[in-house]
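1. Sequence and predicted model, in that order:
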Amino acid sequence: MDKDDHDAAYKCMFSYPRAVEDLLRDFVGDEWVEKVDFSSLERINGSFIDDKRRRRITDVIWKVRLADQDLYICLILEFQSKTDPTMALRVGCYVLNLYLDLYKNPKQYKLTDSSKLPPVLPIVMYNGAPRWSAPLEVDEMIDVGPGRLPDFRPHMRYMLLDQGTYQEQDLMGLENVVADIFRLENAENPEVWRSVLRKLLRYLAGPEHDGLRNAIKAWIINILIPAKFPQFKWPSAQLEEAGDLQGVEAMLKMNLDLWGQQYVQEGLEKGLEQGQANTVHRQLLRKFGPLPDWVEKQLSDATSEQWEEWGDQVLSASSIGEMFKQPEDQSAFPTFPQ
């Protein structure tokens, strides 16, 4: 999957007010969310970020009225294979640049004569496989130092949404675009996709959601399906006919049997391989006793073909050395009677 394509697809989905509203309502969780006037959501151009830094960050900025003041929401989307230890610094620079731009261009941002700048909520959305482990606060990255030096460390925190930490049972009851996007990306069973799509079609049925439905459809077809089922080639004619999420749901229904068979077959193959491995491992232990660490290492790295080969050899082998390659730093293999 191309990272730039994934970035663009997510950025497109979060360019619609409904997605941002659902994000704040069910994933932020603070009491002040109830005071937000969601009808005032306005997309802001992040022109304060230069092109070099923009290539390293996918941003979506919104302004919304919170009681009697503006609130700026910075969505920072991260699609990479590992945690970024510099994220707190990156977010800090990003937010400070936004504040500088607000201060320099009050008319552009329709600021009042108030002497204080508006609050900003930076949210980092991460969908990598390892759980996020980087600091959430800038001052956590800075040595404390003696005396009063700790008082002068900068304090800036971001909110983290680590997609992989959300469980299906926590999300399935929500009528929420963000929750259903997470469910689609986390699901391994195609039947879950159909369930989620039917749900999305129900609560995004109005014409005001046409753009968001099309953005989700494009993400599913161009990003999600190739990532989840790389072995399955969706016919181009079907892609052209999928005009909306309704068409995607229909194609899923049409191909569900094939995908389901592949899903079940993959599970059966994994189960058979694991069963074969367990059997051969037990036979080795019974015949040769406790196995050296270097043998266990070869077993843990084995392919299904190797397990099958060892299964044939274990009955006739008189020593570990007949079955496994001896590392150079190991002593001679003991010979066991047949």
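-> Perfect, I can see it now. Residues are numbered from 1 along each chain as shown.
2. CA atoms for contacts and neighbours, from now on please.
-> Fine.
3. Would you map the helices across the protein?
-> Assigned by DSSP state H, the chain shows helices spanning 3-13, 17-23, 51-54, 87-104, 168-171, 177-186, 190-203, 210-219, 225-228, 236-241, 245-288, 293-300, 304-313.
4. Comparison target, given below:
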Amino acid sequence: MPRHDHAYRNLFGHPSMVADLLRGVIRQDWIAQLDLSTLERVNGEHVAGLHQRRSSDMVWRVKECDKHGYAYLLLEFQSRSDTHMALRVLTYLALLYEDIKRQGKLLPRGRLPAALPIVLYNGVPRWRAARQVADLVEPVQGLQGYTPSLRYLLIDQGQFLAEGGLPPDNLATLLFRLEHARSEDELREALQRLIGRLHEPALEDLQRAFVAWLRDVLLPERAPDVSIPTVTTLQELEAMIVQDRIDWSLRWKQQGLEKGLQEGRKEGESLMLRQLLVRRFGALPEQIDQRLAQASTDELEAWALNVLDARTLDEVFQHGQLTS
């Protein structure tokens, strides 16, 4: 499991973090119907066909206020855009419902509980993938009514921050600000607010999760040449950043800028090439989408040139560049 995913599981494994995400970031009217004090993490691993295990990143269950019903939250953590994210979410939700049915946890009259799939994205370029399954299906006249229509809720951290309006001391907001800090000063200001939020003894586990994420994941990514000492509290992290102010700032800004430009260019070229391939050859097999996602910038540029002369989809990928 990548360090980022493991760290996010620890952070969002705390009910206070999930409650703040719902109240402060999503902020939709239906949330008022939930009793957030009943948030309970449940097993996100499901058994698919042929006994293959499929797991969503995290699943939470919460009761409705003054009712016997409950709802589920499926959390998926992404650091890059995934073309078929909607299909993955549909699979996870279907397997979750099968588990609920198998365990005899259906609501009265045999109804399935409501569920909200959430994709939490922390990448620099904006999310580009389709947000509902129907957008991944080639349309056929007369079959539109049979196409799955599941939609997931996308939380693109950078976009939410750019739009503004997030509560400043909300735990999820502070995570987003730390993740997308463009300088040491922005990081330190968010860290100071986080220290103020996590002073309660009941939040000690969450504070340790934030320390581990900052020390082992975020700071090494932002400043790879800076030696990160072993620290155990947020206060020690803040002191360490202040002591290395000048050296830290230069590395932080340079790496953040280069990473954003490189990722944005690659994702843009991959999306454009996919659109050209679909227009020329129709719906693409899953292995082609995977190949596009894993390709280098040079490969994407070469394949884009091949589209002009290729007679089949296979010919696009046979050589770095087709000859006349």
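-> That came through, no problem. Treat the numbers as computed from the prediction; the structure is a model and nothing was measured.
5. Could you say which of the helices of structure 1 is packed most deeply?
-> helix 177-186 (a mean of 21; mean count of other CA atoms under 10 Å).
6. residues in structure 2 aligned with it?
-> Under TM-score structural alignment, helix 177-186 of structure 1 corresponds to residues 171-180 of structure 2.
7. And stretch 220-233 of structure 1, by the same measure?
-> On structure 2, the counterpart of stretch 220-233 of structure 1 by TM-score structural alignment is residues 214-227.
8. Now tell me what touches that stretch from outside.
-> Residues from elsewhere that reach stretch 214-227 of structure 2, judged by CA atoms under 8 Å, 6 or more residues apart in numbering: 3-4, 7, 179, 228, 230-231, 237, 248, 251-252, 255-256.
9. one more time with 10 Å
-> With CA atoms under 10 Å, 6 or more residues apart in numbering as the test, stretch 214-227 of structure 2 has contacts from 2-7, 178-183, 208-213, 228-234, 237, 241, 244, 247-256, 259.
10. That one: end-to-end distance?
-> Counting by CA to CA, to the nearest Å, you get 13 Å between the two ends of stretch 214-227 of structure 2.
11. How far does it sit from its chain's centre?
-> 20 Å (CA atoms, centre = their mean, to the nearest Å).
12. can you check stretch 28-38 of structure 1 too?
-> 25 Å.
13. what about that stretch, start to end distance?
-> Note: stretch 28-38 of structure 1 ends 14 Å apart using CA to CA.
14. so where is it in structure 2?
-> Aligned using TM-score structural alignment, stretch 28-38 of structure 1 spans residues 26-36 in structure 2.
15. can you pull the buried residues of that stretch?
-> 34-36 (16 or more other CA atoms under 10 Å).
16. Residues touching it, excluding its own?
-> For stretch 26-36 of structure 2, contacts defined as CA under 10 Å, 6+ apart pick out 15-16, 18-23, 61-67, 69-71, 118, 153-155, 166.
17. Contact partners for the most centrally placed residue in structure 1?
-> A centroid search over structure 1 (CA atoms, centre = their mean) returns residue 127, at 1.6 Å, as the residue closest to the centre. Going by CA under 10 Å, 6+ apart, residue 127 of structure 1 touches 77-83, 161-165, 182, 185-186.
18. got it, and residue 272 of structure 2?
-> 300, 304.
19. now it, what's its secondary structure?
-> helix (DSSP: H, G, I helix; E, B strand; the rest coil).
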